[in-house]
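Visitor: With the sequence up front, the predicted model follows.
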Amino acid sequence: MDRSFAERRTQSIPRPVKQKRMARGFWKDYQLYLLLFLPIAYFIIFKYVPMYGAAIAFQDYSIFRGVSGSEWIGFENFRELFAMSQFYTVVRNTLLLNLLDLIVSFPAPIILALLLHELSTVWFKKISQTILYLPHFISWIIIGGLVYQIFSNNGGLVNNLITSLGFESVPFLTEKNHWLLVYLGTGVWQSAGWGTIIYLAALTGINKELYEAAEVDGAGRWRKMWNITLPGIRPTIVVMLIMALGKIMTIGFERPFVMGNTLVMDYAEVISTFVYKVGLQSAQFSLATAMGLFQALVGLIFVIGSNAIAKRMGEQGLW
């Protein structure tokens, strides 16, 4: 097959000339490359270098012998892990909480972004965004304390109000189904505002002339939102959904650990708390690493599968 003129011209340039052009381009925009240094260093140090420790999952690891000196035992840790009844409980709880979180929390920033986009008063829009962003910067330890102060059975703000009206107190934090509602609602409150940033950025890329043409045709706000705004941010929604599905087996440690208690362990015991108890409290490092490797593998399968489905549906996908 014939090559294009641009390809032939590029290949005809001598290598030293190419190198000089690359060096000139680097020094021309060196500030931008310097900005890339910190995120690249972060991923190398905290994401790629720790992959060396994944070998622990296939060893009878000893902190005294290290990774290089520990005995290799193949897939024995995975066999032990899959034989534990608690393993299936924590996997079920992780999938359940993440799936419900996806159903409840994923649409929330989209709806908020659409509402903020429709605000015409600039100062009110900025104040609203600031207030919505604030929960993201609050530690889960503090959020957990607030939740207990508001929803606890004895002395909680909500239950005090309920009992003052003559009703019985509601076990928000000690009964599984009520705890689940509080867990999901707290997650929406903490993450929805921060999640609007990406969608608001996507909304700014929609051509304003489309709205003007729709107004000429007599379209109202709802019609413009349905036919212009949502299709305009659909690629962003698909990408964010694929990334969320990739984290379906990954759950943060702080939220279930802080909000959980012994009465709701049927739901609150998840992979991250299991790894904490097995790996740090019981010092079974190989077993905890095997769980982490299994978790990463399932997440990879979800990412590849969801991206393939998105491609088949005609969306852009991640790659």
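Guide: Yep, it's here. Numbers count the residues shown, from 1 in each chain.
Visitor: Every contact and neighbour count from this point should use C-alpha atoms.
Guide: Noted.
Visitor: Buried residues, stretch 136-145. List them.
Guide: For stretch 136-145, a neighbour-count test (16 or more other C-alpha atoms under 10 Å) marks His136, Trp140, Ile143, Gly144 as buried.
Visitor: Show me the contact partners of it.
Guide: Residues outside stretch 136-145 that contact it (C-alpha atoms under 8 Å, 6 or more residues apart in numbering): Gln190, Ser191, Gly193, Trp194, Glu254, Arg255, Val258, Met259.
Visitor: Against that first model, consider the following:
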Amino acid sequence: MRNVHLADDALTVTKKRKSVALSIKHACMRYHWLYMMMIPGLIYYLIYHYIPMLGLIISFKDYNMMQGIWKSPWIGLQNFREVFSSPDFPLLLKNTLVLSVYRILFNMLPDLLLALILNEIRVRWFKRIIQTVTYGPYFLSWIIVYGLTFSFLAPDSGLISSWVNEHWGLSINLLTEKEWFRPILLLTDIWKNTGFGAIIYLAVLATINQELYEAAVVDGAGRWSQLWHITLPGIRDVFLMLIILRIGHILDAGFEQTYIFLNARVYEVGDIIDTWVFRRGIENLDFSTASTVGLFKSFVGFILVIVANKLAKKFGGSGIW
């Protein structure tokens, strides 16, 4: 009797496998053009994202450019011990986490608020003007943004610095003040990226069923009630997804912006892991240390994304998978 049940189970498994194989074959035949369009993208990620991951092996080697990756001697976890035992590492980690958390807390809300405001504007030409003005800074490089900031905050010739000096007789240089370095980074980041972030939310708002608003109006709901009960729940999943993605990059903290604004007088509050790695890896040609820190950041980001995704699903969100 037991052998009969085992045979039935094996037959069932075989049928399921054949069914899955047929469904996959049918999907490939039906959507073969779509799969062919995916090939260039897959090749790009294979060449520029997956094959270079083999270079992570230098994290476990005393890498020498003359000997190459494969002939450089193995040293195990020595690079990791050197990085984590470095007296600079605790401060670098603290600055990186502080800046990243500030970006998550203060830079996501302006995107959402701008999208909600634009969604309520009914005059099309005025809405387009606001979108153009707020979206324009996104196309500026951080070099140009720093140049604009310098023109306002330069100690002798800046517009704001000159105005303060003229009216109060004070000589200020906010770009080299430790207390002002992080606020300046956050404010310039908000100014540059808020318009682009709002576009994502506007795209989501456009997908909300308008019949919900019509039904709410019939029931006597005002604009605030519609916002609270229809609009915000409609964009909740996207908001959580963006938070999850930002948490995965919590050890990045915006290298390009930070490196351009950084100077020797604000190292205590502005030097982050990426700027330190740039000095060690590029300026000092210590590629093993740079690869070690990159591997550490990837591992931490991977764990944080998994945890954040589970928390998002636990509190009613859809997560990213």
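Guide: Cool, the structure landed. Quantities reported herein were computed from a predicted structural model and do not represent experimental measurements.
Visitor: Now the TM-score, please.
Guide: Once superposed, the chains reach a TM-score of 0.90 (TM-score structural alignment, normalised by the length of structure 1), with 310 aligned residues with a C-alpha RMSD of 2.3 Å.
Visitor: From the buried residues of stretch 136-145 of structure 1, which land in helices?
Guide: Counting by DSSP state H, those place Trp140, Ile143, Gly144 in helices.
Visitor: What's the match for the second one in structure 2?
Guide: Counting by TM-score structural alignment, Ile143 of structure 1 corresponds to Val145 in structure 2.
Visitor: Okay, strands next: where are they in the stretch 201-321 of structure 2?
Guide: Along the stretch 201-321 of structure 2, no stretch is classed among the strands by DSSP state E, counting those that start in this stretch.
Visitor: With the stretch 1-150 of structure 1 instead?
Guide: Under DSSP E, counting those that start in this stretch, the stretch 1-150 of structure 1 gives strands at 59-60, 71-72.
Visitor: So Val305 of structure 2 is in contact with Ile244, correct?
Guide: Yes - using C-alpha atoms under 8 Å, Val305 of structure 2 is in contact with Ile244, at 5.9 Å.
Visitor: ranges for the helices of the stretch 1-150 of structure 2?
Guide: Assigned by DSSP state H, counting those that start in this stretch, the helices in the stretch 1-150 of structure 2 fall at 2-30, 32-45, 68-71, 78-84, 89-120, 124-135, 142-153.
Visitor: swap in the stretch 151-300 of structure 2?
Guide: 159-168, 178-205, 210-218, 223-226, 232-248, 255-261, 267-270, 273-278, 287-314.
Visitor: State the span of structure 1 onto which the fifth one is aligned.
Guide: Using TM-score structural alignment, helix 232-248 of structure 2 corresponds to residues 230-246 of structure 1.
Visitor: next one: stretch 77-87 of structure 2
Guide: The aligned range for stretch 77-87 of structure 2 in structure 1 is 75-85, by TM-score structural alignment.
Visitor: Pull the residues that contact the matching stretch.
Guide: Outside stretch 75-85 of structure 1, the residues that touch it by C-alpha under 8 Å, 6+ apart are Ala57, Phe58, Gln59, Phe87, Tyr88, Ser286, Leu287, Ala290, Met291.
Visitor: Contacts only, for the residue most central in space within structure 2.
Guide: Nearest residue to the geometric centre of structure 2 (C-alpha atoms, centre = their mean): Arg246, 4.2 Å. Contacts for Arg246 of structure 2 were tallied using C-alpha under 8 Å, 6+ apart; they are Ile104.
Visitor: for the match of stretch 77-87 of structure 2, the distance to its chain's centre please.
Guide: Distance, stretch centre to chain centre, for stretch 75-85 of structure 1: 28 Å (C-alpha atoms, centre = their mean, to the nearest Å).
Visitor: buried stuff in that stretch?
Guide: The neighbour-count check on stretch 75-85 of structure 1 (16+ other C-alpha under 10 Å) flags Glu76, Asn77, Phe78, Leu81 as buried.
Visitor: Next, work out how far apart the last one and Phe274 of structure 1 are.
Guide: Spelled out, it's Leu81 of structure 1. According to C-alpha to C-alpha, to the nearest Å, Leu81 of structure 1 and Phe274 of structure 1 sit 11 Å apart.
Visitor: The second one now?
Guide: In this structure, Asn77 of structure 1 and Phe274 of structure 1 are separated by 15 Å, where distance is defined by C-alpha to C-alpha.
Visitor: Near the residue lying closest to Leu116 of structure 1 once chain neighbours are set aside, how many residues? Count them for me, please.
Guide: Residue nearest to Leu116 of structure 1 in three dimensions, not counting chain neighbours: Lys125, with 6.4 Å by C-alpha to C-alpha, 6 or more residues apart in numbering. Around Lys125 of structure 1 there are 15 other residues, counting by other C-alpha atoms under 10 Å.
Visitor: swap in Ile40 of structure 1?
Guide: The tally of other residues near Ile40 of structure 1 (other C-alpha under 10 Å) stands at 10.
Visitor: Now check it against structure 2: what is it aligned to?
Guide: Under the alignment (TM-score structural alignment), Ile40 of structure 1 pairs with Leu42 of structure 2.
Visitor: Next up, the contacts around the counterpart of Ser291 of structure 2 in structure 1.
Guide: Using TM-score structural alignment as the criterion, Ser291 of structure 2 maps onto Thr289 of structure 1. Contact partners of Thr289 of structure 1, counting by C-alpha under 8 Å, 6+ apart, are Ala54, Ile56, Ala57, Gly279.
Visitor: List only those of these flagged as buried.
Guide: Using 16+ other C-alpha under 10 Å as the burial test, these include Ile56, Ala57, Gly279 as buried.
Visitor: re the thing from before, for Leu184 of structure 1, find the nearest of the strands of the stretch 1-150 of structure 1.
Guide: Distance to Leu184 of structure 1, taken as C-alpha to C-alpha, is lowest for strand 59-60 among those, at 37.9 Å.
Visitor: The closest one vs structure 2, average offset?
Guide: Once fitted to structure 2, strand 59-60 of structure 1 is off its aligned match by 0.7 Å on average (mean C-alpha distance after the TM-score superposition for structure 1).
Visitor: Understood, closing this out.
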